[in-house]
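> Need coordinates for the below:
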Amino acid sequence: MRQITELEKNKEDSDEKIIASYKIRGFNVKIIRSNGKHYYLPETIFDFDEYTFLFSELVDMLYNMKDRLSNKILKLDELIKTISSIILSRLEKEQSTVDNKDIIVEIFTYKLIKLYKLMPLFYDNTINEIYIDSAKTAIYIDHQFFGRCETTIFLSEEEMQALISRIKLEHPISISYKNPSLKVELLSQYFHLRVAIDFPPLSPNGPTVNIRKIKANPFTLKDLINLGSFPPIIGAYLIETVNQRKNITIIGEPNAGKTTLANAIDLYTPKFWRKIVIEDAIESISQKGLGYKQTVIQVDSFDSNKSNYNKTSEILKLLHRSPDWIYLGEIQTREHTKAMFEALNSGLKGIQTAHSDSFEKLIRRWSNYGVSAEDFLSLEVIIVMERKITNDGKISRVIKEIFEINNKNSNNSSSFYQKIYDKAWKLTQIRESLRTNSILSKRYEQILLKERELQ
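Got it, this is the predicted structure:
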């Protein structure tokens, strides 16, 4: 029985209004506001009802060719290309009735591999995150411009299993009672996804899926300024922080914009610096095509003694790789933290991200891990990101605070850091703080010059 969506239930007495419409590859998208909620409604440009016989014929054709398709495990792009070539040869016979063959072929292919309902969500670059709580509930998303949006999309058990099978084929990871989670990438020429799935017993009602979209064209500092994440003078300060090779730690709750900011800052390093990135799911920007000297090391998502490539051991190896700049994604565990401080205390410089909604809480957690006040002196600059959801579902991500480590008071555990930016401060107060209190106060004139460039 088909699930009835909340949008359909409320249609008779709703204040339904189309607030946006646009096209993506193969689909027309409408954003509807109804009863205080935003709904994301994609509609394919192709009418399958007109080609029921053709689709059935293609299914039979591919079934008969299954041996050819199963010779080896194909990555998603390879699978799409292989199936598409088969479909295209068949559609050549339909020249008079089928237009936009390349797009139609992709749509047919996604339908055949049972990922068709997810296709518009994967292809739409204005979607930031996709949430699938279960096969019995509608998918919902975070939209770049409209915030939290409901959809009328439900995955059947078969479609959910098709997604999970595809993820496992891309990355052969063992799922067990002791390890009921995975976090991997899914790549194609049109999208880059970071997929996290929890399985029973961790998720007792069945698998839950969280898909984060990694943008092909990442935000720059100027983009983030225009979005209201921070004022131009703070963007200038961040550039000068990189120029002076200060360690930068970016913290915030999940989906607060930590990686987005880290990627934007990281583009301001000199191109001759040797940069080493350590991540589990790759969210940093590939910079080799931009002329940077970047080495990316991908580690297992969850550290274990049996893991050959875990984050802790790879961080400890950094000293032997002679980096000028390091990028450490998601410092989570006690082991990650101790390895990071060993690297920083050895003189390595770079960007790190970690989960916490306040600097004080982070310090408390790391202190409980056995990190001393003297170790904290290696941090230098700490940026706190904040994520807010308004009553109408809009999502904002801003720099809430910036702290600097104050070496002068290193003997006083309660004052070894100082706040040099707060989002509530007026511009005059921000300027005065940077001019008189910052570790970059001697570079204040350079910061002002860069501020003008960002305005």
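
> contacts and neighbour counts: CA atoms only from here.
Noted.

> What's the end-to-end length of stretch 434-445?
One end of stretch 434-445 to the other measures 10 Å (Cα to Cα, to the nearest Å).

> what does stretch 206-216 give?
Distance between the two ends of stretch 206-216: 32 Å, counting by Cα to Cα.

> Over to stretch 207-219?
Per Cα to Cα, stretch 207-219 runs 32 Å from first to last residue.

> do you know how far the residue nearest to residue 362 when sequence neighbours are not counted is from residue 35?
Leaving aside its sequence neighbours, residue 362 sits nearest to residue 356 (Cα to Cα, 6 or more residues apart in numbering; 5.8 Å). Taking Cα to Cα as the measure, residue 356 falls 34 Å from residue 35.

> So which residue of this structure lies furthest out from the middle?
residue 96 (42.6 Å; Cα atoms, centre = their mean).

> mind listing what's buried in stretch 195-214?
195-200, 206-214 (16 or more other Cα atoms under 10 Å).

> With stretch 425-441 instead?
In terms of neighbour count (16+ other Cα under 10 Å), stretch 425-441 has its buried residues at 430-431, 434-435, 438-440.

> Quick one: distance of that stretch to the chain centre.
Mean-position distance between stretch 425-441 and its chain equals 32 Å (Cα atoms, centre = their mean, to the nearest Å).

> Ok, stretch 304-314 next?
The chain centre lies 23 Å from the centre of stretch 304-314; the measure is Cα atoms, centre = their mean.

> Kindly report the same for stretch 28-40.
23 Å.

> helix/strand/coil for residue 31?
Classification of residue 31 by DSSP: H, G, I helix; E, B strand; the rest coil places it in strand.

> for residue 137, that is, sorry about that
Three-state call for residue 137 (three-state DSSP): coil.

> Now do the helices in the stretch 1-150 of the chain.
Assigned by DSSP state H, counting those that start in this stretch, the stretch 1-150 of the chain shows helices spanning 6-9, 52-64, 66-69, 76-91, 101-112, 119-123.

> mind listing what residue 286 touches?
Counting by Cα atoms under 8 Å, 6 or more residues apart in numbering, residue 286 makes contact with residue 294.

> Return the distance of it relative to residue 266.
11 Å.

> what does residue 139 give?
Distance of residue 139 to residue 266, computed by Cα to Cα: 33 Å.

> Also residue 292?
According to Cα to Cα, residue 292 stands 11 Å off from residue 266.

> So for these two, which sits in the more crowded spot?
Neighbours were counted for residue 292 and for residue 266 using other Cα atoms under 10 Å; residue 266 has more, 23 against 17.

> Start and end of stretch 69-80, how far apart?
In terms of Cα to Cα, the two terminal residues of stretch 69-80 are separated by 11 Å.

> Second chain to compare with the first, below:
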Amino acid sequence: MMDATVIVNHCPIGRCESCSDLLQSKCKWLHEETYVTIPKAILFVEAGKGLIHIGGLDGKLPSMPPWKDESWNSISTEECVLRDIDACIDAYRVGSYLSLFLQRANIITYMPLAILGSSLEHALLEDLKKRYRDSIRIDSHERKSLEESVNHAIKLLFRDASCRFPEIGEETLQTVSRLAAHSETVLYPIMPLILDDMVEEIFFDKPNQRIYFDHAEHGRCLSKLTFRNDDLSRISTLLRAESNMHLDSRNPSLKTNLNLLGNRLRVTAIIEPLANDGFSLSLRRLRKSPFSILDLIGNGSLTREVAAALLLAVNNRMNITITGAPGSGKTTLLNALDATTPSKWRKLYIEDTVESRPLENHHQLRLCVDPVDELAGVLSKSKEIVKSLHRSPDYVVLGEIQTMEHSRALFEALAAGLRTIQTCHANSASGLVSRWSINHGISDANLAMMDIVITMDRPNPGSAKRFVKELVEVKRKVSDGIIRFAGLNNLYSAVDSAKSFQWCDNGAFKLAAKEVGTNSHTATYDEILQNLYNLDSGDVLDSFLQNIANHGQLIPKKS
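Coordinates of the predicted model:
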């Protein structure tokens, strides 16, 4: 019996009639008895015909080979692809593309293939591309966004192809129309990556270099994709038009949001003279289905004990900072926690690139300010933080705190009584406090306003593994009638989890319990933890959190 993620089977020219892999008159690769676990994908390769057939993507073994079963996807491709196919470790469909991952030694290479099953379909694609450029595309005085332009092109191409080729199936025409529309965008080389919800961030460091990316399962992956040099100026023009911001020699970096085919991207572009080697581009994808707290527990990002403490903190509107290196999962955790807040809260978001999520039936006011890259910006995050005092929020989500000005505005707001959650770059809670105190000039009295610091870690650059490295509560003391910062209490450390959750009398959690009239929060913490061990679905978690919200604060008041 075999235990493999992907099965690659090379079929002879005579197909089943001349195959030695028949078992009881049926291909052995289609027998469940062949496997320990059913593979994610089965590839039947017909090198003589230049075809790859892929089946089993629905988690079930096909009952028949591809020439007898329409559930397979067939792809007509080049000899070089067929030559490398035995190194395939993963394969799945993304829209009109097949994503292949090939591994040699420790290097994983990505190869996207358009799902075109014959030379006729390839010819139809080229025909639609030419026809779109020559006659279908109609220039309009009304400016369309990239999202609108691509969707409009797909509709026009499908309508044209349906009229001219009524004998071709609708699914084939839709696939070819989408591929033709994608090819007309300046981002066409990375369209399969943009559409893939497993792709986290895409990188293009300089001209004439291949694109690489971070994958949720495979980590850092290489590709043979790149942008042509004449595409780079078009990308710059696109980003300026979409963002209405500068990207030129006086303002050589730009950060903005981009929407494309239902996918939200955070895009950063850098040009000369700042980019010494020329144009650079990175795109961070926001998952269509954001991770929930249960998802993060399931993938090892945090333990149930840490999750229980964070749910307790968030639902008591504690002041929380999530810190860590770039790409360590800070925003992912913030969005997961945001989704657990009571729907009746009025939440104010202040972000320079929008990475928060709209939540059904929640009261959300989301503001987008100018990024620090925009020298001519007039919408300041610091000013909006201060002005939020007059917008009556129950909780403020601040996105990333980047500069000294941001930090000072944050602590001014905390001192005035706002409750906030935000992200910030640092490798530890102590490092963050040192940065605030020494570099940004935040006083001990203001530092005491912070409650919780969570540090995320991604120990191996490019790896898919991210997790909570430490959870720290702020300790406070009163001196001459003034509340002051009294140090940090490490509640959880991934390095030494055996000493976890030794609550401190002057720590944020016990002090919060005393503020609502009880001596301890531990009974509520234990209840949340027990529920997390019993929960097995997001629906049950939502019901549990709603029940908590209906009874007010998590920490029970003294009777």
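
> sorry, back to before: now, of the helices of the stretch 1-150 of structure 1, which is deepest in the fold?
Of all the helices of the stretch 1-150 of structure 1, helix 119-123 has the most neighbours on average by mean count of other Cα atoms under 10 Å, namely a mean of 21.

> What is the mean deviation of that helix from its aligned residues in structure 2?
Overlaying structure 2 shows helix 119-123 of structure 1 at a mean distance of 0.5 Å from the equivalent residues (mean Cα distance after the TM-score superposition for structure 1).

> got a list of contacts for that helix?
With contacts defined as Cα under 8 Å, 6+ apart, helix 119-123 of structure 1 is touched by 24-27, 42, 107, 110, 127, 130, 190-191, 193, 213.

> Relative to structure 2, which residues correspond to that helix?
Aligning helix 119-123 of structure 1 against structure 2 (TM-score structural alignment) gives residues 191-195.

> What residues does residue 340 of structure 2 make contact with?
Neighbouring residues of residue 340 of structure 2 by Cα under 8 Å, 6+ apart: 311, 315, 542, 545.

> Mean deviation, the longest strand anywhere in structure 1 versus structure 2?
Counting residues, the longest strand found in structure 1 (DSSP state E) is strand 395-405. By mean Cα distance after the TM-score superposition for structure 1, the fitted strand 395-405 of structure 1 averages 1.3 Å away from its aligned residues in structure 2.

> where exactly do the helices run in the stretch 351-500 of structure 2?
Using DSSP H, counting those that start in this stretch, helices in the stretch 351-500 of structure 2 cover 381-387, 404-415, 429-434, 444-447.

> could those helices be laid out in CSV, adding distance to residue 253 of structure 2?
Listed next are the helices of the stretch 351-500 of structure 2 as CSV, based on distance: least, Cα to Cα, whole Å:
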stretch, distance to residue 253 of structure 2
helix 381-387, 18
helix 404-415, 20
helix 429-434, 26
helix 444-447, 32
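
> Redo those as JSON lines? Include distance to residue 121 of structure 2 and mean neighbour count.
Output for the helices of the stretch 351-500 of structure 2, formatted as JSON lines (distance: least, Cα to Cα, whole Å; neighbours: other Cα atoms under 10 Å):
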{"stretch": "helix 381-387", "distance to residue 121 of structure 2": "51", "mean neighbour count": "19"}
{"stretch": "helix 404-415", "distance to residue 121 of structure 2": "54", "mean neighbour count": "19"}
{"stretch": "helix 429-434", "distance to residue 121 of structure 2": "57", "mean neighbour count": "18"}
{"stretch": "helix 444-447", "distance to residue 121 of structure 2": "64", "mean neighbour count": "20"}
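
> Residue 254 of structure 2: which of the ones you listed is closest?
With Cα to Cα as the criterion, residue 254 of structure 2 lies closest to helix 381-387 of these, at 16.3 Å.

> For that closest one, name the packing helices and strands.
strand 346-351, helix 404-415 (3 or more Cα pairs under 8 Å, 6 or more residues apart in numbering; DSSP states H and E).

> on that earlier part again, closest one of the contacts of helix 119-123 of structure 1 to residue 171 of structure 1?
Residue 171 of structure 1 lies nearest to residue 193 out of the contacts of helix 119-123 of structure 1, by Cα to Cα, at 13.1 Å.

> And the closest one? What does it align with in structure 2?
Matched by TM-score structural alignment, residue 193 of structure 1 corresponds to residue 265 in structure 2.

> Give me the more crowded residue out of residue 356 and residue 35 of structure 1.
Ranked by neighbour count (other Cα under 10 Å), residue 356 of structure 1 and residue 35 place residue 356 first, with 20 against 15.

> what do we get in structure 2 for the more buried one?
Aligned partner of residue 356 of structure 1 by TM-score structural alignment: residue 426.

> wait, what's in contact with that match?
Taking Cα under 8 Å, 6+ apart as the definition, contacts of residue 426 of structure 2 comprise 323-325, 432.

> Columns secondary structure and distance to residue 292 of structure 2 on top of those residues, output as CSV?
Shown next, in CSV, are the contacts of residue 426 of structure 2 (DSSP: H, G, I helix; E, B strand; the rest coil; distance: Cα to Cα, whole Å):
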residue, secondary structure, distance to residue 292 of structure 2
323, strand, 19
324, strand, 19
325, coil, 21
432, helix, 26
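
> Pick the one among these closest to residue 128 of structure 2.
The shortest approach to residue 128 of structure 2 among the contacts of residue 426 of structure 2 belongs to residue 325, at 45.4 Å (Cα to Cα).

> Distance of that closest one relative to residue 170 of structure 2?
From residue 325 of structure 2 across to residue 170 of structure 2, the span is 47 Å (Cα to Cα).

> Of the two, which one has the most company?
The neighbour comparison of residue 325 of structure 2 against residue 170 (other Cα under 10 Å) goes to residue 325, with 17 against 14.

> right, and that one touches residue 454 too?
No. Using Cα atoms under 8 Å, residue 325 of structure 2 is not in contact with residue 454, being 12.0 Å away.

> Identify the residue of structure 2 aligned to residue 249 of structure 1.
Under the alignment (TM-score structural alignment), residue 249 of structure 1 maps onto residue 321 of structure 2.

> What degree of burial does residue 179 of structure 1 show, as a neighbour count?
Here the number of neighbours of residue 179 of structure 1 (other Cα under 10 Å) works out to 15.

> did I read that right, it in a strand?
No. The assignment for residue 179 of structure 1, made by three-state DSSP, is coil rather than a strand.
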